[in-house]
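Novice: turn this into a structure:
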Amino acid sequence: MTTDLFGEIAIHPGRRIAGRLVDVLATPSPDTFETAPVARLALGFEGVPGDRHAGFIRPAGGREPWYARGTEIRSGRQLSIVSVEDLAEVAAAMGLTEVAPAWIGANIVIRDVPRLSFLPAGTRLFFDGGAVVVVEGQNAPCRFAGAAIARRTGAASAELGFRAVARRLRGVVASVERPGAIEAGGAVAVKIPEQWIY
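Specialist: You can find the predicted model right below:
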């Protein structure tokens, strides 16, 4: 006989939010961390062709301590998605006028989606033109992003400061479910699945 130690499971219904696509960015080369604005992103099943995080597999790193570093695993980090609102909060907490999405390697910048960084895994983002991406999880702040902010602002404390301040404000990582081209200025339909806490 199994005893339920957790009590009643709360189930929250799915819902939809309408957002706006502010900017799209890509890395100029696979060796570059920072991204740069582009006219459009041509999303394939592997992500953004030629981008640093493109591909179906990647080596495990510090975010996956249950694997030895370098172990090949499925990539759920094809895209980095951030929000204008979350980055403004990060910048204010760091005493900076801005934290530009390009500095931290973002691919997609969205506005009008409250607390975008808390979108649960399984959330789907539907873009004008038909492309669909699936949220895999939160994007943890990393030293590369902090170092880029420090370089760009001249604030030496930014490297460590970003990692402390941007936790749960760094956006989400996602993978492509349906390929297509996306361009800044379009609508984004955010479909949040039914959620429950186990």
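Novice: alpha carbons only for contacts and neighbour counts from here, please
Specialist: Fine.
Novice: which residues of this protein fall in helices?
Specialist: 84-94, 143-153, 158-165 (DSSP state H).
Novice: let me have those helices in JSON lines, extended by mean neighbour count.
Specialist: Converted to JSON lines, these look like this (neighbours: other CA atoms under 10 Å):
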{"stretch": "helix 84-94", "mean neighbour count": "18"}
{"stretch": "helix 143-153", "mean neighbour count": "19"}
{"stretch": "helix 158-165", "mean neighbour count": "19"}
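Novice: count of neighbours near the residue nearest to Thr27 when sequence neighbours are not counted?
Specialist: Nearest residue to Thr27 in three dimensions, chain neighbours excluded: Thr35, at 4.2 Å (CA to CA, 6 or more residues apart in numbering). For Thr35, the neighbour count with other CA atoms under 10 Å is 21.
Novice: is it true that Thr35 touches Ala106?
Specialist: Yes. Applying CA atoms under 8 Å, one finds Thr35 in contact with Ala106, separated by 6.5 Å.
Novice: the protein: strands as residue ranges?
Specialist: Along the chain, the segments classed as strands by DSSP state E run 11-12, 15-26, 36-37, 41-43, 57-59, 72-74, 79-83, 108-111, 124-127, 132-138, 172-178, 180-182, 187-192, 195-196.
Novice: what's the distance between Leu25 and Arg74?
Specialist: For Leu25, the distance to Arg74 (CA to CA, to the nearest Å) stands at 23 Å.
Novice: comparing these two, which residue is more hemmed in?
Specialist: A count of neighbours by other CA under 10 Å puts Leu25 above the other of Leu25 and Arg74, at 25 against 11.
Novice: next, name the residue at the spatial heart of the protein.
Specialist: In the chain, the centroid-proximal residue (CA atoms, centre = their mean) is Val172; its distance is 2.8 Å.
Novice: list the contacts of that one.
Specialist: With contact set as CA atoms under 8 Å, 6 or more residues apart in numbering, Val172 has these partners: Ser80, Ile81, Val82, Leu116, Ser117, Phe118, Leu119, Val135, Glu136, Gly137, Gln138, Asn139.
Novice: got it, and Arg163?
Specialist: Pro141, Cys142, Arg143, Gly146.
Novice: dump those to JSON lines, plus distance to Thr3.
Specialist: JSON lines is the format used below for the contacts of Arg163 (distance: CA to CA, whole Å):
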{"residue": "Pro141", "distance to Thr3": "38"}
{"residue": "Cys142", "distance to Thr3": "40"}
{"residue": "Arg143", "distance to Thr3": "43"}
{"residue": "Gly146", "distance to Thr3": "46"}
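Novice: here's the other one to compare against:
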Amino acid sequence: MSSSTDLFAEPDTLPAQRFRARLARTLIADGEGFATRDAPRLPLTLEGVPGDRHAGHARPADSRVPWYPRGTPIRNARQLTLVAPDELDAIARRLGVPEVRPEWIGANLVVEGVGRLTWLPPGTRLHFPGGAALAVEGENAPCRHAGAAVARACPGVAGLDLAFVKAAAGLRGLVAWVERAGEIAAGTDVELRVPTQRLWRR
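Specialist: Okay, the predicted model is just below:
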């Protein structure tokens, strides 16, 4: 493995990996706001989870993509949100609250058995029994909306909406889009396929 910045040197490379994890919970945001509720099974179409507030082939540009005018229709690569229990526990410890629950912050999938879930690279695929598959778009950057939801669930702790943004950095989970339609269910295994990673430098 080379760490040289020479233009013609081989880039730092990590080989592709495959491993299994567990889909602990499946949730849907089909009410007011972005909070989710448990659903034992979720149908997946190429637009996402039918009835979920984040479903659709396109979505309006927002503050996460400031290079487009606000409201511009763009491809929806944020159809589902994935979180990990150990990362939510770490956020709670940083905030000094008893817990941070997936449904408070709009998570669709709770995945167990993946160390540093949030750090999985874009392009990682999740393959579920029956054939459904998701493609990871990237890290879900924490925002004040999720922080406000945590604050509402933990009254009496001042400043949680702002504190959440810092406490959840690198721990907030991932966003993904449906690559192959199907149905997924809580309590089943999932195969993760992490692509070869090369450290790009200019």
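Novice: mind checking the TM-score on these two?
Specialist: Once superposed, chain against chain, the TM-score is 0.94 (TM-score structural alignment, normalised by the length of the first structure); 195 aligned residues with a CA RMSD of 1.5 Å.
Novice: give me the number of residues near the aligned residue in the first structure for Arg25 of the second structure?
Specialist: Using TM-score structural alignment as the criterion, Arg25 of the second structure maps onto Asp23 of the first structure. The number of residues packed near Asp23 of the first structure is 25, by other CA under 10 Å.
Novice: swap in Phe126 of the first structure?
Specialist: 19.
Novice: tell me the contacts of it?
Specialist: Val132, Val133, Val188, Ala189, Val190, Lys191.
Novice: roughly how far does it sit from Ala150 of the first structure?
Specialist: Phe126 of the first structure is 34 Å from Ala150 of the first structure, by CA to CA.
Novice: doesn't Leu42 make contact with Ala29 of the second structure?
Specialist: No. Using CA under 8 Å, Ala29 of the second structure is not in contact with Leu42; the gap is 11.4 Å.
Novice: sorry, back to before: find the residues that touch each one of Thr35 and Ala106 of the first structure.
Specialist: With CA under 8 Å, 6+ apart, Thr35 of the first structure and Ala106 have common neighbours Leu25, Ala26.
Novice: count of residues packed around Arg193 of the second structure?
Specialist: When neighbours are counted by other CA under 10 Å, Arg193 of the second structure comes out with 17.
Novice: what's the distance between the alignment partner in the first structure of it and Asp128 of the first structure?
Specialist: Structural alignment (TM-score structural alignment) places Arg193 of the second structure against Lys191 in the first structure. Distance, Lys191 of the first structure to Asp128 of the first structure, by CA to CA: 14 Å.
Novice: ok, Phe56 of the first structure - contacts?
Specialist: Glu46, Arg74, Ser75, Gly76, Gln78.
Novice: report the contact partners of Pro13 of the first structure.
Specialist: Pro193, Glu194, Gln195.
Novice: kindly reformat these as a markdown table containing distance to Ala181 of the first structure.
Specialist: Shown next, in a markdown table, are the contacts of Pro13 of the first structure (distance: CA to CA, whole Å):
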| residue | distance to Ala181 of the first structure |
| --- | --- |
| Pro193 | 24 |
| Glu194 | 28 |
| Gln195 | 29 |
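Novice: which of those are buried?
Specialist: Neighbour-count burial (16 or more other CA atoms under 10 Å) applied to the contacts of Pro13 of the first structure gives Pro193.
Novice: just give me the match in the first structure for Leu120 of the second structure.
Specialist: Aligned counterpart of Leu120 of the second structure in the first structure: Leu119 (TM-score structural alignment).
Novice: that match: neighbour count?
Specialist: Neighbours around Leu119 of the first structure, by other CA under 10 Å: 21.
Novice: just to check, it is in contact with Ile192?
Specialist: Yes. Between Leu119 of the first structure and Ile192 there is a contact at 7.3 Å, judged by CA under 8 Å.
Novice: before we move on, the earlier item: could you dump the strands of the first structure to a markdown table with distance to Trp66 of the first structure?
Specialist: Listed next are these as a markdown table, based on distance: least, CA to CA, whole Å:
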| stretch | distance to Trp66 of the first structure |
| --- | --- |
| strand 11-12 | 29 |
| strand 15-26 | 30 |
| strand 36-37 | 33 |
| strand 41-43 | 30 |
| strand 57-59 | 13 |
| strand 72-74 | 11 |
| strand 79-83 | 23 |
| strand 108-111 | 29 |
| strand 124-127 | 27 |
| strand 132-138 | 17 |
| strand 172-178 | 19 |
| strand 180-182 | 34 |
| strand 187-192 | 28 |
| strand 195-196 | 25 |
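Novice: just name the most buried of those strands.
Specialist: Among those, strand 79-83 has the highest mean neighbour count (mean count of other CA atoms under 10 Å), at a mean of 26.
Novice: sorry, back to before: same check for the contacts of Pro13 of the first structure, but in the second structure.
Specialist: Of the contacts of Pro13 of the first structure, the ones still in contact in the second structure (both residues aligned by TM-score structural alignment, their matches' CA atoms under 8 Å) are Pro193, Glu194, Gln195.
Novice: how near is the first one to Ala60 of the first structure?
Specialist: When CA to CA is applied, the distance between Pro193 of the first structure and Ala60 of the first structure equals 27 Å.
Novice: identify the residues contacting the closest residue to Ala100 of the first structure other than its chain neighbours.
Specialist: In space, and not counting its chain neighbours, Ala100 of the first structure is closest to Leu87: 7.7 Å by CA to CA, 6+ apart. Contact analysis of Leu87 of the first structure by CA under 8 Å, 6+ apart lists Glu98, Val99, Ala100, Pro101, Leu169, Arg170.
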